[in-house]
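Visitor: just coords:
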């Protein structure tokens, strides 16, 4: 299989089922943003491999697989069969990941600034990219086969926030609280 097909050279791509759309189509923007987040997660994992973070690496690897399901949802026009659908079980697994990681964290009493360790900061970046994908997905919600994909993206950003906090906590980085201008 060759990586180049030349079918996109005029600025069009195919959705699942063969429909051709411009690469600037909101659907393509949404699944492209999911792909961007997935790549950033891979980058975050490279910053964790020499650390005692196997637990969260395993979770992040699962999320990377799930994001391919999200991409399939977003690239499949309504009424067509999604080859790898995102399901309620995917959302529930994220909730379990969140609950599991939160047991190791001190309660959050105020907003915190994104940052900390390299891996933690990269996870915060991935979280914001997932939020962008969520906003883009909401723009095309009437054209989706399932609304579960929106719930998944919402929960995924929650998970990445907790994962960033967990990584920073495990690596000994303190959280930087946000101070409003009135207190600063």
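Guide: Great, that's in hand. Note that the structure is predicted; figures quoted are calculated from it, not measured.

Visitor: Please count neighbours and contacts with C-alpha atoms only from this point.
Guide: Fine.

Visitor: The residue most central in space within the chain: helix or strand, and which one exactly?
Guide: What sits nearest the mean C-alpha location of the chain, by CA atoms, centre = their mean, is residue 130, with 4.2 Å. Per DSSP states H and E: residue 130 is located in helix 118-139.

Visitor: And that helix, what does it pack against?
Guide: helix 26-46, helix 148-170 (3 or more CA pairs under 8 Å, 6 or more residues apart in numbering; DSSP states H and E).

Visitor: Dump the ones you listed into a markdown table; add mean neighbour count and distance to residue 117 as well.
Guide: Compiled in a markdown table, the helices and strands packed on helix 118-139 are given as follows (neighbours: other CA atoms under 10 Å; distance: least, CA to CA, whole Å):
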| stretch | mean neighbour count | distance to residue 117 |
| --- | --- | --- |
| helix 26-46 | 20 | 10 |
| helix 148-170 | 22 | 6 |
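
Visitor: between those, which gets nearest to residue 137?
Guide: helix 26-46 (5.7 Å; CA to CA).

Visitor: what about that closest one, distance to the chain center?
Guide: Chain-centre distance of helix 26-46: 7 Å, with CA atoms, centre = their mean, to the nearest Å.

Visitor: Helix 26-46 and the helix or strand that it is followed by, what's the angle between them?
Guide: The helix or strand immediately downstream of helix 26-46 is helix 54-74, counting by DSSP H and E. Helix 54-74 runs at 170 degrees relative to helix 26-46, counting by axes from the mean of the first three to the mean of the last three CA atoms, to 10 degrees.

Visitor: got another, please set it beside the one above:
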């Protein structure tokens, strides 16, 4: 890493612009900054999920494999943020997408088919995993918005898509490992 932050505030953003890593100045609500912000929010939410899983690890040893699978995603999300901040930078590689796909397939094999819609409920960790999934979808949408005007690498877009899928399956696996029944959606009663 070339530049270290020695001073946290610079006052250069007080007028509504911020700097990209290449020195370019853009509005703080520019689609690129929106995408960076959502990826950062996802990384923070994932950190909360990992802390929750770690706190429950002694009671549910099966959670360790989920922690081990998700922890590298924080680093990869930092790579995604770097690619967004430095438009000519390429950090994320195809094998990482393959890693997520292998995990999704493996976890799905353990869970079996989903036969109904499920709610993001059951335990704090399950709900947090679903929140991460939802934030991943928002990050993906923000990146797609940016992609329409400023093309992004296919690996970046695919990674966010697979990560949201992994988090959905991960939420289901957390329920299984905690021996909690999934909360099934129930349709509202139809008026007579």
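Guide: Okay, I see it. On a predicted model such as this, the values are computed, not experimentally measured, just so you know.

Visitor: Give me the mean distance between the helix holding residue 130 of the first structure and the second structure.
Guide: Mean deviation of helix 118-139 of the first structure relative to the second structure after superposition (mean CA distance after the TM-score superposition for the first structure): 0.7 Å.

Visitor: ok and that helix relative to helix 148-170, angle-wise?
Guide: For helix 118-139 of the first structure against helix 148-170, the angle by the same axes, to 10 degrees is 170 degrees.

Visitor: Flag every buried residue along helix 118-139 of the first structure.
Guide: Neighbour-count burial for helix 118-139 of the first structure flags 119-138 (criterion: 16 or more other CA atoms under 10 Å).

Visitor: same thing with stretch 101-108 of the first structure?
Guide: The neighbour-count check on stretch 101-108 of the first structure (16+ other CA under 10 Å) flags 101, 102 as buried.

Visitor: And for stretch 52-69 of the second structure?
Guide: The neighbour-count check on stretch 52-69 of the second structure (16+ other CA under 10 Å) flags 52, 53, 54, 56, 57, 62, 63, 64, 66, 67 as buried.

Visitor: The first structure: which residue goes with residue 68 of the second structure?
Guide: The equivalent of residue 68 of the second structure in the first structure is residue 58 (alignment by TM-score structural alignment).

Visitor: whoops, I mixed them up, residue 37 of the second structure
Guide: Checking TM-score structural alignment: residue 37 of the second structure goes with residue 32.

Visitor: now residue 97 of the second structure
Guide: Matched by TM-score structural alignment, residue 97 of the second structure corresponds to residue 91 in the first structure.

Visitor: would its match count as being in a helix?
Guide: Yes - counting by DSSP: H, G, I helix; E, B strand; the rest coil, residue 91 of the first structure is part of a helix.

Visitor: Can you report how many residues lie near residue 186 of the second structure?
Guide: Other residues lying near residue 186 of the second structure total 10 when counted by other CA atoms under 10 Å.

Visitor: Show me what it lines up with in the first structure.
Guide: That one, residue 186 of the second structure, aligns with residue 179 by TM-score structural alignment.

Visitor: any idea how far its match is from residue 145 of the first structure?
Guide: 42 Å (CA to CA, to the nearest Å).

Visitor: so how far is residue 92 of the first structure from the match of residue 68 of the second structure?
Guide: Computed with CA to CA, the distance linking residue 58 of the first structure and residue 92 of the first structure is 16 Å.

Visitor: Next: residue 4 of the first structure.
Guide: According to CA to CA, residue 4 of the first structure and residue 92 of the first structure sit 37 Å apart.

Visitor: same check, this time on residue 115 of the first structure
Guide: Applying CA to CA, the value for residue 115 of the first structure to residue 92 of the first structure is 27 Å.
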